[in-house]
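A.B. asks: take this sequence and fold it.
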Amino acid sequence: MVEAQTWTTRRMSNPRLEAEQVVDIPATPTGDVRNNNIGSLLSPNLLTALIIASWYFSNIGVLLLNKYLLSYYGYRYPIFLTMLHMLSCAAYSFIAIHWLEIVPFQHIVSRRQFLKIAALSAIFCFSVVCGNTSLRYLPVSFNQAIGATTPFFTAVFAFLITCKKETAEVYLALLPVVFGIVLASNSEPLFHLFGFLVCVGSTAGRALKSVVQGILLTSEAEKLHSMNLLLYMAPMAAVILLPFTLYIEGNITAITMEKAREDSFIVFLLIGNATVAYLVNLTNFLVTKHTSALTLQVLGNAKAAVAAVVSVLIFRNPVTVMGMTGFAVTIMGVVLYSEAKKRSKVTAH
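C.D. replies: The predicted structure follows:
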């Protein structure tokens, strides 16, 4: 599973996976993170550079691997692929928290908190599955362009659900975000209506999860660190996805085993894909820890453009000048939106 774009985006398997598709889960630290031995051997600047490079590699890597598996390799089972991502995130999160003790372990304190996490898991499933499905029909570059509109959906859901109003400057900054994607859509040579709709659904789902998470886990007693939240959400998401993959995609385990007998390389592809999907979440947390949430947001804006360029170079999908212009306008709108939000918070305080 992935959501490469802003669970802020960012997004687990969803290639957008703020982005997301991924699995973009805002950090809510509740304790000091233990220092690791590697950090003591490297200078702070070098360590931060390595973490940022790893974040870029994992985010772009999961997008490209998903695209390759779903479109070029012929493994057309996005729901099962997302479920593998969730199982991988659950296993690696358990190791990171209980064995490596990267962050302190937190318990679920009540049945109400459990139900809230389950609700977030359902939204998360929807977002990541839609994101992975869209990669079957759309090039990564266009997928990333659509994913950049996450701030627009976040503002809409925040207003509809919480009646939270932004300043006029913030809403004006959203206009180029929408206008850019309209330009890119009209000139996309490989435009596919169903792929476009599920990609928009993935982006909206990521934004909805961000807003709902802010509502459900607000009290100090219920707040969970991002890695603990992933530890609980991932297995819940896998359980939710299991009946859907069996009903829609058939006996996928037998199909995968048959494919593995014909070509053992698929085993390495799936294991590598699931591992990189977890690294998206781990590096997302590490970048925030060693820099700031604002830096992560800026890096996310640049990541969408880098992923688009890399995907065009690798998959050779056709692009147009108008499409690139639309993508650039959308990214510019996201930057303006971030600046407007920052100024509105300063004014409010």
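
A.B. asks: from here on, contacts and neighbour counts on C-alpha atoms
C.D. replies: Fine.

A.B. asks: quick one: L231 and F105, what's the gap?
C.D. replies: Going from L231 to F105 by CA to CA, to the nearest Å gives 10 Å.

A.B. asks: distance from stretch 284-304 to the middle of the chain?
C.D. replies: When distances are taken as CA atoms, centre = their mean, to the nearest Å, stretch 284-304 is centred 13 Å away from the chain's centroid.

A.B. asks: what about L231 and F105, which has more around it?
C.D. replies: The residue with more neighbours, out of L231 and F105, is L231; 24 against 17, by other CA atoms under 10 Å.

A.B. asks: test my guess that that one contacts C89.
C.D. replies: Yes - L231 lies in contact with C89 (CA atoms under 8 Å); the separation is 7.2 Å.

A.B. asks: now do G74 against I266, distance only.
C.D. replies: For G74, the distance to I266 - CA to CA - is 11 Å.

A.B. asks: cool, N284 as well?
C.D. replies: From N284 across to I266, the span is 27 Å (CA to CA).

A.B. asks: quick one: which of those two has more around it?
C.D. replies: N284 (31 against 18).

A.B. asks: can you tell me the element the nearest residue to A184 once chain neighbours are set aside falls in?
C.D. replies: Counting by CA to CA, 6 or more residues apart in numbering, A184 lies nearest to G323, which is 4.1 Å off, once chain neighbours are set aside. Element membership of G323 [criterion: DSSP states H and E] is helix 321-348.

A.B. asks: packing partners of that helix?
C.D. replies: Applying 3 or more CA pairs under 8 Å, 6 or more residues apart in numbering; DSSP states H and E, one finds that helix 321-348 contacts helix 168-186, helix 293-315.

A.B. asks: would you do the same for the sequence below? I want to compare the two.
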Amino acid sequence: MNSLPAAVLMVWLTNNIGVTLLNKAAFATVDFKYPFMLTSVHMSCNSMGTQCYQAWKRREQLKLPSTASEEQEALVAGWTGKKKQFTPEQKKAILAYSVIFSLNIAIGNLSLRHVSVNFNQVMRSLVPAITLGVGILQGKAFSMYRRYSVGVVVLGVLFACYGDMTYSAVGFMVTVFCVLLAAAKVTVSGEMLTGKLKMHPIDLLGRMAPLALLQCSLISLLSGEVSSIASRWTTDLSPFVNPQPFIIVLMSGFASFTLNISSLYANKLTSPLTLCIAANVKQVIMIATSTILFETPINFLNGLGILIVLTGSFWYSYMSLMEKHQDKK
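C.D. replies: Next up is the predicted model:
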């Protein structure tokens, strides 16, 4: 692996960990208990960031000399702002997906408000199991190896969630909803990117972020978050009174956009297996870091469950990649 893919992978890994820890810090450290407003900030940063990214891409392409090599052209290749035209039915599908997109992020943030990072990450490991279950109901075939690996993950989740791991009944239900939304997002986004629409990831993000911003801002207003923030503005939320909440929330929003961009480049410049390994490394680092930072209690059974989840997740990802590689031959 040369220096560029390694650097991009490191940025992706750092952002992946940073977004979750910054979101948890907003809820647990500075008492910014507003998941829908936090998601609105994320979507604002993604909307503005997407526009800046497109402008930068167009500028890079204009600067590219006519004698540029294929490698140089590849480095600046990407979506530069020419949007596809869709039928009314397809526009309705995009709007419906935007609801899943925004709720997935917002409910994920709401989950982090009520449960520990460890519990959130362990439960998110069930996404492949749900996706596989939906696929079986749709008549898709899956190898026994993938089914066994999902069984290992489910067993690990049961161990990890038993006993002292920090979560409440409300937090458990919210996190289950979060996992269901994450599975739905994986399924639908795959259709958006590779199905009939075949949207470019930047085009998809550029369309989703403004819609999600509008939806989450409305929910934030109706749920009373906006009025609560207004009542606390002059005491502890104004950056002129206490800059810490403002800085953490803004950093979280910026990191959410750079995560999306670095994810695109990581997919382009590295192999799926590399990303698979990096994702498991991320889970290990995130669980270890959050345990130290937020003092999350873990007993022996919880620790064993987390280890089983990580092993099962890696096994599932590895077998999925190997099967896709065999199908291409």
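
A.B. asks: which of the helices and strands packed on helix 321-348 of the first structure sits closest to S226 of the first structure?
C.D. replies: Closest to S226 of the first structure of those, according to CA to CA: helix 293-315, at 12.8 Å.

A.B. asks: equivalent range in the second structure for the closest one?
C.D. replies: Per TM-score structural alignment, the counterpart of helix 293-315 of the first structure in the second structure is residues 272-294.

A.B. asks: now the matching stretch: buried residues?
C.D. replies: 275-276, 278-280, 282-284, 286-287, 289-291 (16 or more other CA atoms under 10 Å).

A.B. asks: show me how far it is from its chain's centre.
C.D. replies: On CA atoms, centre = their mean, the centre of stretch 272-294 of the second structure falls 13 Å from that of its chain.

A.B. asks: for stretch 314-326 of the second structure, give me the average deviation versus the first structure.
C.D. replies: Superposed on the first structure, stretch 314-326 of the second structure shows a mean distance to its aligned partners of 3.0 Å (mean CA distance after the TM-score superposition for the first structure).

A.B. asks: buried ones in that stretch, by neighbour count?
C.D. replies: By neighbour count on 16+ other CA under 10 Å, the buried set for stretch 314-326 of the second structure is 314-318, 320.

A.B. asks: of those, closest to V241 of the second structure?
C.D. replies: Distances from V241 of the second structure to these, taken by CA to CA, are shortest for F314, at 45.8 Å.

A.B. asks: any idea what that closest one aligns with in the first structure?
C.D. replies: Checking with TM-score structural alignment, F314 of the second structure has V335 as its match.

A.B. asks: tell me the contacts of that match?
C.D. replies: By CA atoms under 8 Å, 6 or more residues apart in numbering, V335 of the first structure lies in contact with 298, 301.

A.B. asks: look up how far V177 of the first structure lies from it.
C.D. replies: According to CA to CA, V335 of the first structure stands 9 Å off from V177 of the first structure.

A.B. asks: ok, A305 of the first structure next?
C.D. replies: To V177 of the first structure, A305 of the first structure is 14 Å away according to CA to CA.

A.B. asks: try A168 of the first structure
C.D. replies: Plainly put, A168 of the first structure is 15 Å away from V177 of the first structure if you go by CA to CA.

A.B. asks: M173 of the second structure pairs with which position in the first structure?
C.D. replies: Alignment note: M173 of the second structure maps to L197 in the first structure; criterion TM-score structural alignment.

A.B. asks: tally of neighbours for that match?
C.D. replies: The number of residues packed near L197 of the first structure is 13, by other CA under 10 Å.

A.B. asks: mind telling me what element it is part of?
C.D. replies: L197 of the first structure belongs to helix 193-216 when assigned by DSSP H and E.

A.B. asks: relative to helix 168-186, how tilted is that helix?
C.D. replies: For helix 193-216 of the first structure against helix 168-186, the angle by axes from the mean of the first three to the mean of the last three CA atoms, to 10 degrees is 160 degrees.
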